[in-house]
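> Based on what follows, work out the 3D shape:
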Amino acid sequence: MKLIRYGEAGKEKPGIVDTKGAYRDLSKHINDVAGATLGADSLSALQQLDIDSLPEIPADVRLGPCVGNVGKFICIGLNYEDHARETSADIPQEPIIFMKATSAISGPNDPIIRPKNSTKLDWEVELAIVIGESISYADEAQAEKAIAGYCICNDISEREFQLERGGQWDKGKGCDSFGPLGPWLVTKEEIKDVLNLDMTLQVNGKQYQNGSTRTMIFPPAYVVSYISQFMSLQPGDVISTGTPPGVGLGMKPPVWLQPGDNVELQITGLGQQRQVVKDYQETL
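Predicted coordinates:
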């Protein structure tokens, strides 16, 4: 299944994509694509619905983040060997964990807002995991069962804030609009091989990232299991699993996003995001 959330920001309703790609409303069946509705029993019940008989939603509706009420927004750094090398970083021996603020979450096609005093705004196409069951101290088999599905995340980063302002990475990762999720939450049975997904990102029509989950160092089930050794995970938590090479920081010289830039990213089977960069003053 491909689940969506649609409508005005902060007031999104649940929906689903039918076999022809049209959007259908799920409001009479679930309150939101969030929390308990992501459990195995709830998803199984949705699979039994006659999707094509549900009310159709206009194709031009705004899509919100594909998961609502996210409790934790967790990220894995340097999880692609070729990306670690392009940034002159050591290959990690264990997953690097950091957090993005949940207030950074936005819709897949909402604007990227360049923060005040930003000078080094960057992009990162990433595969994100959506948790469907509560787990703690899980082994990999338990972790796999706890995964509800996957979506695209653009892990927007402000590199000066992240790398040159002291402390940990969070300052450069949690600004408003720095976590577009969607367009769809694709339940895991639709993804036949999560370690064989092509990932691309373009800026103003020029392709910068052209990678694959094949080069991921720590695969999804391992990542979920590993994180659960340090914190419990609940339904609706999101884990973004790292980016392949081709980020602006890795260019020679570096390339940074500017107001007016158009960003397009996609992952096989998970859809496409499109964003326009706006300066924070344009949103005041």
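> From now on I want contacts and neighbour counts done on CA atoms only, so please keep to that.
Noted.
> Look up how far A22 lies from the residue of the chain positioned farthest from its centre.
Distance to the chain centre peaks in the chain at S53, reaching 29.6 Å (criterion: C-alpha atoms, centre = their mean). Distance, S53 to A22, using C-alpha to C-alpha, to the nearest Å: 12 Å.
> Before we compare anything, build this one as well:
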Amino acid sequence: MRLRRGATGIDVLHEPTGSWIDLKAAGGESLPVSVVEFLGLGERARDTARELVDRAVTAGTATATTFSPLPFEPRSLRCFAGWDTHWHQAAESMVRRNLPAVLPLAKTYKAIMRKPFPPLRPGSAVFEHPIYYTGNHLSVVGDGAPMLWPGYTELLDFELEYGALVVRPVRDASPAEAEAAIGGFVVFNDFSARDVQWDEQRNGPFGPVVKTKTFGSSMSAEVVTADEVLPHLGNLRGSVTVNGEVWTQTSTEGGRWSVADGLAYASRAEDIGPGELLTSGTLPSGCGMELDRWIQPGDVVRLEIERIGSVTNTVAQRG
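So this is what the prediction gives:
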């Protein structure tokens, strides 16, 4: 089921006709008006919504037109590192740009040892448990909003990710319990200031995720319910299009940890509740740094993941 935040509450997509239906106007006054609360009710609420939407389409009533580009306001943002391939490719590109003299050594090591040059590999913790940083949930914008260009960076980048929405409280959850607490998915763009990232990674005590990341990110206007996505989450196609040109095509295959593993780890001795958002990390070849292609002011950037949807933002002028 595909949902968005409408004028009076929740809009539901009637997929056979492509019509968006205002759930409240269709007779769903007893259902929550919040996407997060609705998803927290699970299958029972979805079944009721389907019946109401089918009826409304048959009667030709309750069609919705206006909606919010942001389907919900995240209560927190935990950003995971999901794919080793992205890490290795991004690290190599960062070194190529900033320390080109090291690259021949890294390539020789890789050719002989059949594995990445040690300084280009993540720390050992990534092999032991999911890793994440806490982002700025207050700077997430919706589909169609400008992609902010902070005045302190010359290298703005996009990152193709998905976000998993928590809809039930968990603490010390098993992976199965964590998976049951995930109610929906969005497409997520984790904007990044790459020149700042290089400086923070080498010189900052808290690593490359401070001003590199916290200024802005975006998500799709639509939320797809977890039952539609989870069975396919390890095999979804993704793409990035800039000004109508496909820059990259990739997939969700090959992730080291599942989203349920990530939520279970995050919930160790910690309460996590409805409305909190977990992001997947960048899909392999899902950012400009890996491609060595860089967006510019005025570019229209569209990120898409099969079954989940898309988010499009126009790059703003440098701040």
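> picking that back up, how far away is the residue farthest from the centre of structure 1 from I16 of structure 1?
12 Å.
> So which residues of the stretch 201-319 of structure 2 form helices?
226-229, 259-266, 288-291 (DSSP state H, counting those that start in this stretch).
> Buried residues, the last one. List them.
Buried residues in helix 288-291 of structure 2, counted by 16 or more other C-alpha atoms under 10 Å: 288-290.
> for structure 2, which helix is longest?
helix 43-59 (DSSP state H).
> Could you find the counterpart of Q229 of structure 1 in structure 2?
Mapped onto structure 2 by TM-score structural alignment, Q229 of structure 1 lines up with R268.
> give the contact list for its match.
Contacts for R268 of structure 2 (C-alpha atoms under 8 Å, 6 or more residues apart in numbering) come out as 171-173.
> so K24 of structure 2 touches G9, yeah?
Yes - contact criterion C-alpha atoms under 8 Å: K24 of structure 2 and G9 qualify, at 6.8 Å.
> Pull up the overlap in contacts between these two.
V33.
> Please report the distance of the residue nearest the centre of structure 1 from R159 of structure 1.
Nearest to the mean C-alpha position of structure 1, by C-alpha atoms, centre = their mean, lies C153 at 2.2 Å. Distance, C153 of structure 1 to R159 of structure 1, using C-alpha to C-alpha: 18 Å.
> And P14 of structure 1, by the same measure?
For P14 of structure 1 relative to R159 of structure 1 (C-alpha to C-alpha), the value is 35 Å.
> Equivalent analysis for G64 of structure 1, please.
G64 of structure 1 is 26 Å from R159 of structure 1, by C-alpha to C-alpha.
> Can you pick out the residue with more neighbours from these two?
Legend: neighbour count by other C-alpha atoms under 10 Å for G64 of structure 1 and R159, higher for G64 (29 against 22).
> where along the stretch 51-200 of structure 2 do the helices fall?
Ranges of helices within the stretch 51-200 of structure 2 are 84-98, 103-113, 175-180, 194-203, based on DSSP H, counting those that start in this stretch.
> mind listing what's buried in the second one?
Pointing back at helix 103-113 of structure 2 there. 103, 106-107.
> now the longest one
When neighbours are counted by 16+ other C-alpha under 10 Å, the buried residues of helix 84-98 of structure 2 are found to be 84-95.
> which helices and strands does it pack with?
helix 103-113, helix 288-291 (3 or more C-alpha pairs under 8 Å, 6 or more residues apart in numbering; DSSP states H and E).
> would you list every one of the strands in the stretch 51-200 of structure 1?
56-57, 73-77, 96-99, 105-106, 112-114, 121-122, 125-131, 147-154, 157-158, 179-180, 185-187, 198-203 (DSSP state E, counting those that start in this stretch).
> can you tell me what part of structure 2 the first one aligns to?
Read it as strand 56-57 of structure 1. By TM-score structural alignment, strand 56-57 of structure 1 lines up with residues 63-64 in structure 2.
> before we move on, what about the last one?
The alignment of strand 198-203 of structure 1 onto structure 2 (TM-score structural alignment) spans residues 237-242.
> which residues are in contact with that stretch?
Contacts for stretch 237-242 of structure 2 (C-alpha under 8 Å, 6+ apart): 160, 246-252, 286, 295, 299-306.
> Mark which of these are buried, thanks.
160, 247-252, 286, 295, 299-306.
> so how far is the longest strand seen in structure 2 off the chain centroid?
Taking DSSP state E as the criterion, structure 2 has its longest strand at strand 309-318. Offset of strand 309-318 of structure 2 from its chain centre (C-alpha atoms, centre = their mean, to the nearest Å): 14 Å.
> mean shift of it relative to structure 1?
Here strand 309-318 of structure 2, set against structure 1 after superposition, deviates by a mean of 1.8 Å using mean C-alpha distance after the TM-score superposition for structure 1.
> which other helices and strands contact that strand?
strand 147-149, strand 182-189, strand 300-305.
> Measure how buried V57 of structure 2 is and give me the count.
17.
> list the contacts for it?
14, 19, 21, 63.
> do that again at 10 Å, thanks
14, 17, 19-21, 26, 63 (C-alpha atoms under 10 Å, 6 or more residues apart in numbering).
> Ok, I112 of structure 1 next?
Going by C-alpha under 10 Å, 6+ apart, the list of residues near I112 of structure 1 reads 106, 121, 123, 154, 156, 175-180, 257-263, 274-280.
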